[in-house]
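A.B. asks: next comes the sequence, and after it the predicted model I'd like to discuss.
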Amino acid sequence: MLDYCPYSDSAATPAAHVAILLCTYQGEVYLAEQLDSIAAQSHPHWTLWVSDDGSRDGTRDILEAYQRRWGQHRLRLRQGPLQGFAANFNSLLADTNIQADAFALADQDDIWHSDKLARAVAWLDAGDPKEPRLYSARTRLVDAQGGFIGLSPGCRAPGFANALVQNIASGNSMVLNAVARQSLIEAGLPRAGLHDWWCYQWISGIGGELLFDSQPCLDYRQHGGNQIGMQTGLISLWPRMKRLWQGQHRLHLDAQLKALEERQAWLMPIHRQRLQALQAARRRRALACLYGVWQSGVYRQSWLGQWAMYLAAILNKF
């Protein structure tokens, strides 16, 4: 059993305490392995907050067993809002009763590497504690049995111009400092959209510092029950084009950008101007839309993604 200790080995140096925010739903198959990987963290100063969104399998039994083993000071369990995974994560992010130096999002079916929190905390602590900071990292993709598949894509440059049209900050790798989390609360978390994409957009939009760690921090399990999986390269081209043609991509983008527009007074002036330019371009059609998107300076990480975005603009699907 790991005991909560608010200080590092040096009595003069406080150790950052991390609130791990884990959302569960029908997760009995892989949950215990994830909980064991959290317990094995080399950074021992954490509390696990779990919001279960109405599981009807053995998920709650597993959580209650670990809570008895670890103690209620170590694992806090609550009922989720029953409105989907994004609303469930937002309910934890917005809960001001949860206080910590850093906040790490966690999925129920991953396997954390033992130094995941230590690496994130080291980077967060190295910066200005008054500035919002967001850590994210590459992930190691594994199948349902834990067999290696590959790595998630690398990142050439995180920033608001990328965040407007693409999320590279996977929620399961994300760790925020307290200032970043407080900013999310004060601005209000949107009801619609994706919670991790919103965090990337918001922290970059207000001028926060971002890190995309090229070293994988966890095993990201790919299986039939994923809420959102990770498809890369040419294998992902057909499903992406299908979503594009059916208008799903535009609907997601509408929700994210609308939330930003409603809070644009908080954004840095240069980022507010870019948002306005992008939205103006999206109201045009065909080549005029393409030109406006190009002129706005937004970008995706890969050449394939960039050209798909330009094609969507011409087809009025962007």
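C.D. replies: Done, it's in. Numbers count the residues shown, from 1 in each chain.
A.B. asks: C-alpha from now on. contacts and neighbour counts both.
C.D. replies: Will do.
A.B. asks: what segments of the stretch 1-150 of the chain are strands?
C.D. replies: Assigned by DSSP state E, counting those that start in this stretch, the stretch 1-150 of the chain shows strands spanning 18-24, 46-52, 75-79, 102-106, 111-112, 133-137, 140-142, 148-151.
A.B. asks: can you check the stretch 151-300 of the chain too?
C.D. replies: 175-177, 209-213, 218-221.
A.B. asks: reformat those strands as JSON lines; add mean neighbour count and distance to residue 126.
C.D. replies: Converted to JSON lines, the strands of the stretch 151-300 of the chain look like this (neighbours: other C-alpha atoms under 10 Å; distance: least, C-alpha to C-alpha, whole Å):
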{"stretch": "strand 175-177", "mean neighbour count": "27", "distance to residue 126": "11"}
{"stretch": "strand 209-213", "mean neighbour count": "19", "distance to residue 126": "11"}
{"stretch": "strand 218-221", "mean neighbour count": "25", "distance to residue 126": "22"}
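A.B. asks: structure two is appended below for comparative analysis:
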Amino acid sequence: MKKAEDVAILMSTFNGADYIEQQINTIRAQSYTAWTLYIRDDGSTDTTVSLIRQLMLTDQRIVLCAEPNPVNLGPARSFMTLLAQTEADYYLFADQDDFWLPDKIEKTLNVMRRLNQHDPNLVHTNLSLADKDLNVLVTSFNDVAYDDVQSLLLANDITGCTVMINRQLRELVRQDCDIPCMHDMWLGLRAVMFGNVAYLKEPTILYRQHGSNVVGSTTSKVAKVRTFNSPAEKERLVTTVLTARTLLKRYGNHFSAAERQTLLTLAQLGQVSLPRSLWRIKRNRIYKHSFLATASFILKLTLNYSSLKSNI
């Protein structure tokens, strides 16, 4: 009988006592059982760690990666640190507050197996949005995924808690603990550049929305309009610029001439005048996948350009 692939589930926790036991129990209930859950606590001050230790007594597959002097790294660096320290065939990323559907690992792994395992690969899936009590708000969050370098830079559609990567992608990024964006975006960019990204449009988790989310989602059009010049949108623009600069600096020779022009245009936002940036965006055809989404991006850029110049 073929040996089951070893799957590492990586979870970074921070003050997650409200939901973590329920989340871990959904992992324990998975149809695919050859997994180990590696948890790194990012400096919790509530009962998160004690809850984890209690759960460890009931399941040896739960491992707390304790540190003598834990430091708060933030989610991206915490997840990348866990990834660098863990050996497995495949890796999944788990948030502390979501709800995994019972066949999440199995279905994601089935998609992964269809890819060339000599390549660095990433599989991500659709999700259902739910409120804090797990009442489903939106059944399908993304029916289509746009996973090319430009799309990921402008609007990353890879949600980390749905992601599986293989050992080859892990080896490619294991030294990348200091990254300019969230870990899911970085893993997606590296996979697109050097391997493959696949999307399962079937939801595999309930993505819980509550007041403590580090990264949340909203479906309200009015709410989205109100956020156009919010600190969060300014931060997203800064992330786009810094990530484009990092890609050019580290991997500039990997891209075609047209791709380098796109990266250069995004990397120089805030360094040249707004009219020149808008002209270069049009000339290099830096668009999103609908007229409305592109218009929204241009409006956000225009509203926040002076802030962008002062923050980069």
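C.D. replies: Alright, I've got the coordinates. The structure presented is a predicted model; accordingly, all values stated were derived computationally and were not measured.
A.B. asks: where does the TM-score land?
C.D. replies: After superposition, the two chains reach a TM-score of 0.87 (TM-score structural alignment, normalised by the length of structure 2), with 302 aligned residues with a C-alpha RMSD of 2.4 Å.
A.B. asks: just to revisit the earlier point, present the strands of the stretch 1-150 of structure 1 as TSV; the columns should include mean neighbour count.
C.D. replies: TSV is the format used below for those (neighbours: other C-alpha atoms under 10 Å):
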stretch	mean neighbour count
strand 18-24	24
strand 46-52	23
strand 75-79	16
strand 102-106	25
strand 111-112	26
strand 133-137	25
strand 140-142	21
strand 148-151	14
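A.B. asks: which one, of those, ends up nearest to residue 169 of structure 1?
C.D. replies: Proximity to residue 169 of structure 1, assessed across these by C-alpha to C-alpha, is greatest for strand 133-137 (5.5 Å).
A.B. asks: follow-up on the earlier one: residue 265 of structure 1: which of the strands of the stretch 1-150 of structure 1 is closest?
C.D. replies: Closest among these, using C-alpha to C-alpha: strand 133-137, at 19.9 Å.
A.B. asks: what range in structure 2 does the closest one sit on?
C.D. replies: Counting by TM-score structural alignment, strand 133-137 of structure 1 falls onto residues 121-125 of structure 2.
A.B. asks: residue 22 of structure 1 contacts residue 103, doesn't it?
C.D. replies: No - Residue 22 of structure 1 is beyond contact range of residue 103, at 10.5 Å (criterion: C-alpha atoms under 8 Å).
A.B. asks: residue 202 of structure 2 maps to what in structure 1?
C.D. replies: So residue 202 of structure 2 corresponds to residue 215, using TM-score structural alignment.
A.B. asks: go on, residue 284 of structure 2?
C.D. replies: So residue 284 of structure 2 corresponds to residue 296, using TM-score structural alignment.
A.B. asks: you'd agree its match is up against residue 277?
C.D. replies: Yes - applying C-alpha under 8 Å, one finds residue 296 of structure 1 in contact with residue 277, separated by 5.7 Å.
A.B. asks: which residues of the stretch 151-300 of structure 1 fall in helices?
C.D. replies: When assigned using DSSP state H, counting those that start in this stretch, the helices of the stretch 151-300 of structure 1 occupy the ranges 160-163, 178-187, 195-205, 237-246, 248-262, 269-282, 286-296.
A.B. asks: which is the next helix or strand following the last one?
C.D. replies: Towards the C-terminus, the helix or strand next in line after helix 286-296 of structure 1, according to DSSP states H and E, is helix 303-314.
A.B. asks: would you mind listing the buried residues in that following helix?
C.D. replies: By 16 or more other C-alpha atoms under 10 Å, the buried positions in helix 303-314 of structure 1 come out as 305, 306, 308, 309, 310, 311, 312, 313, 314.
A.B. asks: mind listing what the nearest residue to residue 167 of structure 2 once chain neighbours are set aside touches?
C.D. replies: Of all residues not flanking residue 167 of structure 2 in the chain, residue 89 sits nearest, at 5.4 Å (C-alpha to C-alpha, 6 or more residues apart in numbering). Residues in contact with residue 89 of structure 2, defined by C-alpha atoms under 8 Å, 6 or more residues apart in numbering, are 5, 6, 7, 8, 166, 167.
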